[in-house]
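>>> Here is a sequence with its predicted model. Questions after.
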Amino acid sequence: MTELRFDGEAVLVTGAGRGVGREHALSLASRGAKVVVADLGTALDGSGRSNGPADEVVKEIRDAGGEAVACGESVADPAGAKAMVEVALDSFGRLDAVINNAGIHFPEMFEDYELDDFRRMMEVHYFGTLNVCQNAWKHFLKSGGGRIVNTVSEGVVGLSPTSTAYGSAKGAIAGLTLCLAAEGPLHNIRVNGFSPRVRTRLSSPEIMEKAFGRPAENFKSMEGVYPPELSSFAAVYLAHGSCELNGVLLSSGGNTALRWAIMEGGHAEAHSVEEVAANIGAIMAMPDIKHMGVGITGKAPFVGELHEQKALRAQAAAKA
């Protein structure tokens, strides 16, 4: 197989100081990319700050002969997200792809969460991703296109009973990703989601014990099966120029890659509440499953019309 290279390209990776984000950065650099290693060096709950993790990854890349710069800004701060893009442009003169990976985690039962916990989770995960996407998008509009990979999670489907804050924030990112993918083809921008199957600080045995209510020892085997170095493959692929996917959610880890999606399939005539109840078996069976959304086509249903409208507006503005 031909190696997928990123020679001459620049990629921004957030949360790149540790865990799977670090693996993204190292893999990209080993394939020729110039990498912006963005990381605050915070604790699991987002508290504290340290330049150490980002600086260490940059040193590791440079020692191996690659190019990288550190950025200690916060994705939750719109100005910080803007600075990350500017660091790429100032350091490398370009930005070709973004992998949004920064995140925090603190599992609790729903009744033990405070409203501010949800706000904090959304600020880092959802608004952090949104902030970086908006600033990268503005650059891609000028440069002629680019790739965005947003880190989502299979946790959005309720795999853990203590992940209402984390799962709902990741669910918001999944929605953002799929909706951006509907607009992306207008500007030669591809937007996809990546879900890591990985054992990191965010999924340590101690964290998993709290998340699932089972002894930490039950999760120690994950360290050998799902190490970070086996979880980055799909994200790096989605960031590559040869990848034509758009609006797709991929997961990888433990030597496996897979696709997951929002599907529909159960249908029955229903003209009343009673008919829904009478046909609920057929509705739930989903015998004819099909994918919902942009999928791999790269185009939303009305993208052609939107493109025409945008062109007409541009012509009108030029004449004004």
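That came through, no problem.

>>> C-alpha from now on. contacts and neighbour counts both.
OK.

>>> Now do stretch 31-40: everything it contacts.
With Cα atoms under 8 Å, 6 or more residues apart in numbering as the test, stretch 31-40 has contacts from 4-17, 25, 28-29, 49-51, 53-54, 57-58, 66-74, 84, 87-88, 92, 102.

>>> Now with 6 Å, please.
By Cα atoms under 6 Å, 6 or more residues apart in numbering, the residues outside stretch 31-40 that reach it are 5-7, 9-17, 49-50, 54, 67-72.

>>> Mark which of those are buried, thanks.
If you count burial by 16 or more other Cα atoms under 10 Å, the buried members of the contacts of stretch 31-40 come out as 5-6, 9-17, 54, 67-72.

>>> Now intersect those residues with the strands, please.
Members of these lying in strands (criterion: DSSP state E): Ala10, Val11, Leu12, Val13, Thr14, Glu67, Ala68, Val69, Ala70, Cys71.

>>> I'd say the fifth one and Gly103 touch.
Okay, so that is Thr14. No: between Thr14 and Gly103 there is no contact, the gap being 8.9 Å when judged by Cα atoms under 6 Å.

>>> alright, now check it against this:
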Amino acid sequence: MTIRFDDRVAIVTGAGGGIGRAYALELARRGAKVVVNDLGASRDGSGHSDAAPAVVAEIEAFGGEAIADGGSVTDAAAMVAMAEAAKARWGRIDILINNAGVLRDRSFAKMTPEDFAFVVDVHLIGSAKATKAVWETMREQGYGRILMTASSTGLFGNFGQTNYGAAKLGLAGLTKTLHLEGAKHGIRVNTIAPVAGTRMTEDLFPEAAFAAFAPEHVAPAALFLVSEQAPSNMIVGAGAGVVQAAYITLTPGAVLAEPTPEAVAAQWAQITDRTGEIVPGSGAEQTMAILSKLQH
């Protein structure tokens, strides 16, 4: 079955280039009306450009429908205005892909508090502001698809990216709670951890690998995660045509022989034994697992 987005309205932040552009173009090719949001800044968040209108022109050239938005995701009022413009033009908002981001990489020893806060503000707080701007519309419609952009840095760590990693794992946590709050309103929320050769990563890839990791190879996973058939509460890795699923798991653990740190040390092997581990569907399941362990 072909996945289409006819009569759907999608907002993609950070869509002026790289992965976001690939998302916007493919959504439009498959029938979506697209808001191309991009401040047009460099990868450290400085400056402006006409990146968003250029992508709109690409979409219109093949007969698609799109509008440009230059608002910053760090500006809550700008995100509300963006959502209102989409509704004024097309009457609804079905999809939000939170893709906008910046990098200010340094080892933690050399990182300034300002650089740490700025990266968290753009990625995590910015995604929350964009989501808040569309949330009530999606609740009223009884339909919504939201995609957060995490990273392997957030899930597994990467030297020199404490700010980026903190923000990206925060987005996975934001997804998990929004999934619970949106479920009864037909809103499905997922997280993608893309690996792609873009201006954000161009100095990290060997030249040959850069081509294999083209942004267009991430788009299939992203579009599935915002389609009508989308799951919810998933963390999906994607890059170079490979799609993966990542999980936050919980081991059965151990009842301590006595409430001391020495007991934790003595029983560490049992505590960390992954046999029978689970993937909790909510935070409450950790408490339930503890109570079940005590009952046994």
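That came through fine. Fair warning: this is a prediction, and the values are worked out from it, not measured in the lab.

>>> Drop the TM-score for these two in here.
Superposed pair, TM-score by TM-score structural alignment, normalised by the length of structure 2: 0.91. Supporting alignment: 283 aligned residues with a Cα RMSD of 1.6 Å.

>>> Leu180 of structure 2 belongs to a helix?
Yes: assessed with DSSP: H, G, I helix; E, B strand; the rest coil, Leu180 of structure 2 lies in a helix.

>>> Map it onto structure 1.
By TM-score structural alignment, Leu180 of structure 2 lines up with Ala182 in structure 1.

>>> Assign the closest residue to that match other than its chain neighbours to helix, strand or coil.
Closest residue in space to Ala182 of structure 1, ignoring its immediate chain neighbours: Ala300 at 4.9 Å, by Cα to Cα, 6 or more residues apart in numbering. Here Ala300 of structure 1 is recorded as coil under three-state DSSP.

>>> Just give the number of residues close to Ala300 of structure 1.
19 (other Cα atoms under 10 Å).

>>> Test my guess that it contacts Gly293.
No: if you go by Cα under 6 Å, Ala300 of structure 1 and Gly293 don't touch, sitting 7.3 Å apart.

>>> all strands for the stretch 101-250 of structure 2, in order.
Applying DSSP state E, counting those that start in this stretch to the stretch 101-250 of structure 2 gives strands spanning 144-149, 187-194, 235-239, 242-246.

>>> residues in structure 1 aligned with the third one?
Meaning strand 235-239 of structure 2. So strand 235-239 of structure 2 sits over residues 249-253 in structure 1, by TM-score structural alignment.

>>> Mean deviation, the matching stretch versus structure 2?
Stretch 249-253 of structure 1, aligned to structure 2 and superposed, deviates on average by 1.2 Å (mean Cα distance after the TM-score superposition for structure 1).

>>> if we can go back for a sec, turn the ones in strands among the buried ones among the contacts of stretch 31-40 of structure 1 into JSON lines, including distance to Pro161 of structure 1.
Output for these, formatted as JSON lines (distance: Cα to Cα, whole Å):
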{"residue": "Ala10", "distance to Pro161 of structure 1": "39"}
{"residue": "Val11", "distance to Pro161 of structure 1": "35"}
{"residue": "Leu12", "distance to Pro161 of structure 1": "33"}
{"residue": "Val13", "distance to Pro161 of structure 1": "30"}
{"residue": "Thr14", "distance to Pro161 of structure 1": "27"}
{"residue": "Glu67", "distance to Pro161 of structure 1": "42"}
{"residue": "Ala68", "distance to Pro161 of structure 1": "39"}
{"residue": "Val69", "distance to Pro161 of structure 1": "39"}
{"residue": "Ala70", "distance to Pro161 of structure 1": "36"}
{"residue": "Cys71", "distance to Pro161 of structure 1": "35"}
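
>>> Any idea how many residues pack against the equivalent of Val85 of structure 1 over in structure 2?
If you follow Val85 of structure 1 across to structure 2 using TM-score structural alignment, you land on Ala83. Neighbour count of Ala83 of structure 2, defined by other Cα under 10 Å: 24.

>>> Next: Gly283 of structure 2.
There are 10 residues near Gly283 of structure 2, going by other Cα under 10 Å.

>>> That one and Thr137 of structure 2, how far apart?
As judged by Cα to Cα, to the nearest Å, Gly283 of structure 2 and Thr137 of structure 2 stand 27 Å apart.

>>> what's the answer for Lys176 of structure 2, then?
Lys176 of structure 2 is 20 Å from Thr137 of structure 2, where distance means Cα to Cα.
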